[in-house]
Structures are given as C-alpha cells and as structure tokens.
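[1] I'd like to go over a predicted model; first the sequence, then the structure.
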Amino acid sequence: MASSMLVFTALAVVSTPFVALVFWNYGLPLLFRIISQTVGITLGWYLRRKTDGRRALILRITEDNEKIFQEKNSSQHSGGSSNNSLRDWETIEGGVSVGTAQNGEKGEQDWDGIVAFFHPFCNAGGGGERVLWAAIRATQKRWPKARCVVYTGDHEVTKEKMLSRVENTFSIHIHPPTITFLYLSTRHWVLPSTWPHVTLLGQSLGSLILGWDAFSLLVPDIFIDTMGYAFVLGLSKMLFPDMPTGAYVHYPTISTDMLDSLDPSTSVGGQGVNAGKGVGAKGMAKRNYWKAFAAIYSWMGASVDAVMTNSTWTQGHIKKLWGPRREARKKDHPIAVVYPPCAVRELEAQIPVDEANEERREKVLVYIAQFRPEKNHTLILNAFAEFVASGGEASKDAKLVLVGSVRDDADSKRVYQLRLLVNELHIKDQVIFQLNASWPDILQWLSKAYVGVNGMWNEHFGIGVVEYQAAGLICVVHDSGGPKIDIVTEVDGEPTGFHATTSTEFAEGFEKALSLPDPLSVRRRARISATRFTEEEFARKWLAQMEYLVALKKSNS
C-alpha cells in the first residue's frame, strides 16, 4: 500500500509540469474564452432587454410617419400639386437595380428589420459622410420597409436640418419616415484631444465606451460601422454573436506601410508624417507600441461578417491585417472593394469635355485638398518651383492654385508657412491660395484648369482625383495608393495622366501634361475612367453586401 502511494506521488510530481504546461497552453485560453463569452452574452441579453421599449417605439413611430407621409402626398396629388421631395425620392436611382438574391432572381423587398449605422460625426459633410448617406439611400430603396438608424454625436442638429444639409451638400434625398437618429453622449472619448498620448490606442478604447453608449440606446438587427471603429465591431460580436455586422473601411487605422515608414532604411522610410521616427529608444518603443496595437486591431476587425474597403490599396492592407484571423474564424465572405460615390454625373453635366471647352482651358494646375500635413503641399510647391525654373515653353504663365479648407488654427498656421515658402521659392505671382472654397468656386476652377494635382503619399482612395478626371483634367498624382492603383489608370491601353514621387518627377509630370499634342483625347479617356466611381456603381456594390447581411440575419433568426 505504501509502495503504491509512493509510486502515485512520484507520478504526480513528475507529471505536474506537463499538466501545468497543457493547462497554460490549452486549458487557460479555453477557460478565458468561455468566461468572456458568457459575460459578453449576458451583457448583450441585458442590453436587448433594456432597449426593447425604444425598439418598439421606433417601429411604431416610423410606421405612423410613413402613413402621414403617404397621406400628405396623396392629398397633394389629388389637389393637382406634387411634392417635390417625394417625386425626387420616387425617381432617384431609377436606373439602378434593386439587387438580386443569390439565385440570380429579384430579391425580396419585404424585409422590415432595423439597420444601424455607426457614424458619430455624420454631420461633418466630407467624403465619408457621402458614403454614409448614399448607403442609407440605397438601403431604403432596396428595402422600403426597413428602418435605418444612425448613431450620432451631433446633438445640436435636428433630423430636419440634418437631412436638409444632406440634400444641399450631396444632392442625396433621404426618405424621412424610415430614418431615426439616436444621439450619443460620450463622443468626446474618441476625440484626439482626449488622448494627447497613445492616441491610436486611446481613441480605440474610447470607441468601446461610445459603442456601449450606442447599444444602450438600441440593439439593431444589423450593425454597420461606416467610420472605421473596428473595436466597436469587435464589441458587438462579443455582446451579440448572432447579429450580422458590416464595415466600410475608408483606411486602416494602422497599416504595414505605417510600420515600415518608421524605419528610414526601408523603401517607404522617407514617406508620411511619421517618416523615420522609429530610431533610438523612443523610436523602438513607438514601433513596439504600433505592432501591439496592430495585433489588437486585427483581432477586433477579423470578427466582421461583411467587409467593404474604399480602394484596392485599403483592401490589400485589410487582407494582411484581418485576413489570417478571418480564415481562422471561418469568415469566408470576400473582402470587397466598394468605391465611394463621387459627383461624376454632376461634373459631367456641368463641365463639357469638347473642343469648344478646350479653347477655354487655361494653363492652370489645381490641387484640391485640405491643408493637412499628409497632403504634402510642400512637395507640390517645390515641384512647381522646379517646373517654373526650367524655363520651358509649358511653364510660361503657368499658375498653381491650392484649393482647400482651413479647419482650425493649426491649418491656418500651415497655410502661413506655405505662403512663406512660396515667397522663398520666388513663385508668389504664380501661386493662388483659394481657402474654404464653395462648390461653385471649385466647379469654376475644374472647368478652366488644365492639370489636376495630388501630392499625398498613400492616399487611401482620392475622391478629388476622381473629380479631376470627371472634369476632364489631366492628372499628375503621387505614385502610390488609390490614385495610382485605382484611379489614374490606362483606358484602352492609353494613359489618363502621370505618376510621380519626387519633386523633380512632379515637375517633369507638369511639363508632360502641359505639352501633350492632343490633350482632348486624354481628357476624354479620363472622363471614361471616372464612370467607375458613380453613385450608381456604389449603390450596386453596396447592395450586394447588404443582401448578404440580410440573408445572414434571416438564417440566424
């Protein structure tokens, strides 16, 4: 008996390290996963119960508003008048397919669930907001009975004012009865000013607070982030594993190019606002911090059911970051490129590309971009100075116009520094600053300019470059990102513009663009190229992803 106990004790002692190792590698992660899933699902159940009342209220109010809207329209029609907003709603996107089911037949239009869009800054009026409103419009058209909810932090803006601005700014007509705004109270947690240090991580952690705020207001049937808050998408899957999620990614919060730019010895070590900052002890700490953040970002983003990116460049980086984990989680729905909707049709209608307008073109190079550091206005000014100093025929009487918005004091100081640089380069008489230009002013420049310029390294897409092409401008753009891969590409084997990296290459590009023997043919090809980025194309691709999410919701119900 004693010998048996001795043997048992010896085996226990010998096997303890192995048991501990197995538990550490397999048992502990499994235990943590079980606990976290249990806690997450419990909190999700609590939030659903908490917001059931508001959900019922939204369904009832939207139904009542739809009846009032239809009755008002019927009475106006019977009286011989027509409601302009409804007429626009009925006719808009008439040529766009409402979508197809997976078997190729016309999909059902009777889905009446709630789609929530997470866009805390929806009143900003930029390209990201154009994507949001075009997506909502397409969704409303495809599923007229669905309810669209927008989580926003714009407390000072009523629904009526919001929709009026959308119509005036983007010429997008949202159907009022089926859209609801829910107002977040914690938006300050995602502001850069709240996190002066470790900003990337701080804003992402702050977005978790903002996400909890959103789900405390309403738990939707489908949740879509259109601003780039991957951590909120990860949170939604922890709380509601069966709720379909979608993401429209304008740019990755962190990318391999950002990491490589820290190292001055790499091919991109001299590019971007963090160029070469990965040296020394401080640089090493920054590099390790970014790598750790990239790992967390990948883990959070990999949970999304339908991922859309605004460009091939963004798609490539998201595939690198999220792809391996998506495969491990059996997320086999492809990451799709859905180009943002651009004002191509409006520019086509406003600006002719023909021989008559060619005569009105002036020797003007226009750069439309906010006065932010990454837009690299300094590069373009140095390039233009080289171009002028070359003394070629093309450079005589040429002018460079910098069109952009000034958001704050930092932008104002940046413009002041650029004006000083213009004086130092002796090109003051040939450079025009057009600050906070209105859309009509921008149209004027696009109609008479000769060349469109873009100097940003790794521009994620480049809506401004699309507008150049739609207006018939000959583009000289940075040889990277969306402008290189997606936009300024060949049509029928012929170029639509030029690419450059250094100031000398840009100067050479300006010379080539202004010396073309047949510029009108290049302008026509550029306009053809721009048709890939219309609102109709966006709606078609957006609805393909939405149909997947709706089908997923139906299968999970």
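    Yes, it's here.
[2] can we go C-alpha only for contacts and neighbour counts from here?
    Noted.
[3] list the contacts for E63?
    The contact partners of E63, by C-alpha atoms under 8 Å, 6 or more residues apart in numbering, come to 177-178.
[4] That one belongs to a strand, doesn't it?
    No: assigned with DSSP: H, G, I helix; E, B strand; the rest coil, E63 falls outside any strand and is helix.
[5] which strands and helices sit next to the host helix or strand of I296?
    Element membership for I296 (DSSP states H and E) is helix 280-301. Packed against helix 280-301 by the contact rule (3 or more C-alpha pairs under 8 Å, 6 or more residues apart in numbering; DSSP states H and E) you find helix 230-239, helix 256-261, helix 312-328.
[6] Quick one: residues in contact with the longest one.
    Contacts to helix 312-328, defined as C-alpha under 8 Å, 6+ apart, come from residues 249-252, 255-256, 294-295, 298-299, 301-303, 308-309, 332, 335-337, 460-461, 481-482, 485-486.
[7] buried stuff in that helix?
    Residues of helix 312-328 classed as buried by neighbour count (16 or more other C-alpha atoms under 10 Å): 312-315, 317-319, 321-323, 325-326.
[8] before we go on, here's another structure to hold up against the first:
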Amino acid sequence: MVASSFVATLAVVPLLPLVLLLLIRLSIRGLGWFLQVKSRDRRAAIITKVRQDREAISTRLRSTHQASEDGWEKIEKSGSADSGKPMHNEWEGIVGFFHPFCNAGGGGERVLWAAIAATQKRWPNAICAVYTGDHDIDRSVLVTTVKVRFGITLQEHSLVFLYLSRRRFVLASTYPYFTLLGQSLGSLILAYDAFQLLVPDIFIDTMGYAFAVAFCKFLFPKVPTAAYVHYPTISTDMLESLDDTTGQKGINSGAGAGWKGKVKRYYWLAFAVLYGWVGRQIDVVMCNSTWTQGHIRQLWGSKKASSTFGAIVYPPCPVEELQAKVEVTQESEKRRENITLYIAQFRPEKNHSLILRAFAEHHKLAKDKPKLVLIGSVRSNTPDEKHIYKLRLEARELGIKDATTFICDAPFSVILEYLQRSSVTTNGMYSEHFGIGNVEGLAAGLIPVVHNSGGPKMDIVVPYDGKPVGFHAETAREFAAAFGRVAALPPDERYAMRLRGRASTKRFTEAAFANKWVREMETLVKMHATNHP
C-alpha cells in the first residue's frame, strides 16, 4: 500500500511544474477578464464621447460647407485588399499607445504623434488613447503644442489621454541597483495601472517597455500587440562597453572591471536572455534603424505573426518642411554663419561633454572663431536639469562660455532659425539608435560631423551617389579635426556636399514614415478582425 502510494507520488511529481504553469496562466487570464470588466464602463463612456464630438464636428462642417485641409473628413486611405478595394477603412476600435512620458518633446514623442496622426488619417473612426504619466496635460494645449513644435496635425476629438498614477515605478532613480530589471518589472505595475483604466483593442508601446507589451499579451491573448523600438534595453554593444578602456563607448565604458564588473556582466547576460524571451511574445515589431534592427533580431529572434518582423520604420523627420523653408543655394551660402549645431535631448548618454571638449580644441585653432549652439529638451523634475547645469559649468571651465549657447525646450520655429543660420551639425552619442537631429541638419543643408557608431553611421551619414555627405569621429581630437576639415573645404565642394546631404534625406520624410506605419498597423487590424469575427 505504502509502496503503491510512493510510486503514484513519483509519477505525479514530473507533472507538478506543468500544473503550476497552467494555474499561473489561468490566474493571469482571470486577471485579464477582471480588468476588461472593470474598465467596461469607461470604455463605453469614451466611445460615446468621441462619437458625439465627431457628430458635432460633422454637423458644423456641413453647416459651413467647408472642411479644413487637415480635417477628419479628408482622410487619405492607404492599403487595399486583394480585390483592390480599401480594407478595414471603417474600423472603429481603440488603439492604446503606451508612452508614459508623452510630454517630453524629444524624437520619441515625434514618433508617437506622427504615428497617431497616420492612424487617424487611415482609420478616421478609430480612437487613439495615450497612456501617460504627465497629469498636467491639457488635450487642446497639447494638440497646439505638437503642431507648433513638430508641425504634426492631430485630430483632437478622437484623441484620449489616460493618466497613470504609478509612473515612479519606471524611473531609473527608483532603482539604485539592478536598474534595468527594476524598470522592466516596474513597467508591469504601470501596465496594470493602464489596463485598469482601459483595455484597448490594439496595444502599442512606443517608448521601449517590452515587458509591458508581453504582459498585455498574457492578460489578453486576443489583443494584438506591437512595439516600436527606438533602442533595445540591452544590447551586445552594452556588453562590449564593459571591457572598453578608452572611455569612448558610452556611460558604461570600463564598468566590467573587478568583482562588481563581473556581477554586472552576469546580470546583463541573464537579463538579455529574459529580454529576448519577452520580446518574442510581441506580435508586430518595428525598429527605427539598422543598428536597432540588428540587435532586436539577434535578441528577440524570428516571429511568425509578422512577416516583416523587425521592419525598419525610420522615424518621421520634417524633411519636406525643412526643404521648403530652408534655402540651399549659392546665395544662401553667403548668409550661413560659422555655427556648429547639436540638436539632442540634454541627457548624459547624448555625450554633450564630448562635443564641448572637441569644440574647445577646434575653437583654439580656428581663425574665424566658430560658435556652438546646443538645443534640446529637458524633462522637468528629473536629473536632466542638474545635467545641463553641469554642462554650462564645463563650457565655462573650457573657456568657451561666450562661444556656446544652450537652448532648452525650443519650439520648432527656433530650431528652424538655427538650421537656416548654421553650417555644421553634430552628434556625440555612442551607438545613437538613430538621431533625428542629424537628419534635420542634412535636410537643411548642414554638413554633419557625427559619432562613428549607431544610426548616424549606418543609416544617416552614408555616401550618396558614391560621395560623402559628412564626417565620422569618435574621440574629442577626431571631432575637432573633422570640424576643421569642414571649415577648410573649398566653397564649391562645401556647397556640393550640402546638396548631396539634402538629397539623401528623402527616405526619412514624414510621408515615408506614415506609409510604413500604416502597413504595420494593417497587420494589427487584420489580427483584431480575425480574433473578433
């Protein structure tokens, strides 16, 4: 009897992990069902309000017999079924955009607003809901700000903001140790916060919280998910930087030394495995550059849900507007000043310090004394404010205070002014995932001097028609030398390089982004239709 019980127990033991996994899965699905029920009334209220606003706008337009140029009734349809007829044009679902810092004003936010604008034009009856931790956002004010800062027009009536209350769980400052893991797990808490407010029909992360997207898939298996990846949370470049002794490979250069370095290395390797597993749960993946695509495909592997897994969807850049507003002619050459322009958020990884040191060296040797202008956003109540203060002190210590200008949170009009006046654009970040500021500079006719890595090297500052459009550098001395090479170019050669650089930016237009974004979105809409026949 005892022997029989013992044998039966041994037979059951191997099944315990499977039973445990089944119970966990059922618990997660049950939680998902609970969240759907809990947010059902808010969902109905949002849909009703949007429909009322849409009808009010329609009535007003009919009464005045006119529609604005960017009005919701003038929607550009794209994509078609095999029969040639438009497909899913009348889809009325809710697209949830997970972007906790949507008011930051950087390149990531430009992608968010351009994605929403493209979605609204393609599916005019859809609702775009943004999950954000910026509680001070007023929808009307933000729509105006996006128009002024980025030149992107949003349809206000179908844009909804859902305010998160637990954003502190994704702040790096919350996790002094094991920051990557802490922020990733913290995004699960923030995602739960989001789903308590509303469970969308399609869930898209546009900021880099892959764990949140995978969590959505486990909670709601029938909700299609997507991620637009600006920068992988972990990459082989980060691992390689641990052994760097030059200090030129980002903020973690040389951090692999000693026993603490070994712990960090094993921790990063383990996190990379976990990050890869999480990424494989996402249905549609888009990457902003060749560099990002390479790392994501290596870490996340292949996907069956999307035939274009890891497709490169270049961020939208105001190329058309810049080409229309910034003249690049022999006459405009006479009006350009000896200004080097760096457009980037004021964060440590952007390595403004490298550019300051390089510019100081270049400034000492230059006969025609150049100027340096740094333009970028500064997130309030974050270390960004302290960082820019330190940069100002460094400029003073380097003796270039009078030749250096810092401009924070500039509207697009100010950026446009400096793109018209400047001669050189630069970027000092190691393994910059893309670098919209470099594209803006090229489109405006500036000659780029960028870091010899990442997107600027692989996607942006690449030969056009077999000839260079700019220069690459790594150290402060190399950057200073490159600045000197631009200054020494004969006028005709410098002008020809400006023209080549401008011509090379056609692949980065807002229209190109919208077309590729809609193509990936159609995959998600089809998935939703299949899951909800």
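    Looks like it arrived, so ask away. Remember, predicted model here, so these are calculated numbers, not experimental data.
[9] Drop the TM-score for these two in here.
    The pair, once superposed, lands on a TM-score of 0.91 when counted by TM-score structural alignment, normalised by the length of structure 2; 525 aligned residues with a C-alpha RMSD of 2.7 Å.
[10] Got a ChimeraX select line for the buried ones in the contacts of helix 312-328 of structure 1?
    Selection of buried members from the contacts of helix 312-328 of structure 1 for ChimeraX, criterion 16+ other C-alpha under 10 Å:
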select :249,250,251,252,255,294,298,299,301,302,303,308,309,335,336,337,460,461,481,482,486
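[11] need the helices for the stretch 301-450 of structure 1, in chain order.
    Counting by DSSP state H, counting those that start in this stretch, the stretch 301-450 of structure 1 has helices at residues 312-328, 344-350, 355-360, 377-389, 409-424, 439-448.
[12] which residues of structure 2 does the shortest one align to?
    Spelled out, it's helix 355-360 of structure 1. Using TM-score structural alignment, helix 355-360 of structure 1 corresponds to residues 330-335 of structure 2.
[13] leaving aside the residues next to it on the chain, what's closest to the residue most central in space within structure 2?
    Among the residues of structure 2, the one closest to the centroid is G108, at 3.2 Å (C-alpha atoms, centre = their mean). Closest residue to G108 of structure 2 apart from its sequence neighbours, by C-alpha to C-alpha, 6 or more residues apart in numbering: M207 at 6.9 Å.
[14] Over to L524 of structure 2?
    Nearest-residue entry for L524 of structure 2: P224, 5.8 Å, with adjacent residues in sequence omitted and distances by C-alpha to C-alpha, 6+ apart.
[15] Which position in structure 2 pairs with R523 of structure 1?
    Checking TM-score structural alignment: R523 of structure 1 goes with R498.
[16] That match and D492 of structure 2, how far apart?
    To D492 of structure 2, R498 of structure 2 is 10 Å away according to C-alpha to C-alpha, to the nearest Å.
[17] With V146 of structure 2 instead?
    From V146 of structure 2 over to D492 of structure 2 (counting by C-alpha to C-alpha), the distance is 38 Å.
[18] Show me which of these two is the more surrounded one.
    Set side by side, V146 of structure 2 and D492 show more neighbours around V146, with 21 against 10, by other C-alpha atoms under 10 Å.
[19] For that one, what is the corresponding residue in structure 1?
    Match for V146 of structure 2 (TM-score structural alignment): V166.
[20] quick one: its match and H155 of structure 1, what's the gap?
    16 Å.
[21] hmm, back to that, read off where the helix holding I296 of structure 1 ends up in structure 2.
    With TM-score structural alignment as the criterion, helix 280-301 of structure 1 aligns to 258-279.
[22] Average offset of the matching stretch relative to structure 1?
    Comparing stretch 258-279 of structure 2 with its match in structure 1 after superposition yields a mean distance of 1.7 Å (mean C-alpha distance after the TM-score superposition for structure 1).
[23] Just the buried residues of that stretch, please?
    264-265, 268-269, 271-272, 275-279.
[24] Also stretch 231-242 of structure 1?
    231-242.
[25] Quickly name whichever of these is closest to H377 of structure 1.
    F231 (32.8 Å; C-alpha to C-alpha).
[26] show me the residues around that closest one that make contact.
    F231 of structure 1 sits next to 204-205, 207-208, 297, 300-301 when contact means C-alpha under 8 Å, 6+ apart.
[27] Export the residues you listed as TSV, with columns for distance to P196 of structure 1.
    Shown next, in TSV, are the contacts of F231 of structure 1 (distance: C-alpha to C-alpha, whole Å):
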residue	distance to P196 of structure 1
S204	13
L205	14
S207	16
L208	18
Y297	20
M300	23
G301	24
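[28] coming back round to it: map the residue nearest to L524 of structure 2 onto structure 1.
    Match for P224 of structure 2 (TM-score structural alignment): P244.
[29] Its match against A551, yeah?
    No: using C-alpha atoms under 8 Å, P244 of structure 1 is not in contact with A551; the gap is 9.4 Å.
[30] which element is S75 of structure 1 on?
    Following DSSP H and E, the helix or strand that holds S75 of structure 1 is helix 28-78.
[31] close enough to count as contact, D243 of structure 2 and G256?
    Yes: counting by C-alpha under 8 Å, D243 of structure 2 does reach G256; the two are 5.7 Å apart.
[32] Quickly note the distance from Y418 of structure 2 to G96 of structure 2.
    Counting by C-alpha to C-alpha - Y418 of structure 2 and G96 of structure 2 are separated by 36 Å.
[33] Quick check on those two: which one has the bigger neighbour count.
    Between Y418 of structure 2 and G96, counted using other C-alpha under 10 Å, the more crowded position is G96 (25 against 19).
[34] The more buried one: which element?
    G96 of structure 2 belongs to strand 94-98, assigned by DSSP H and E.
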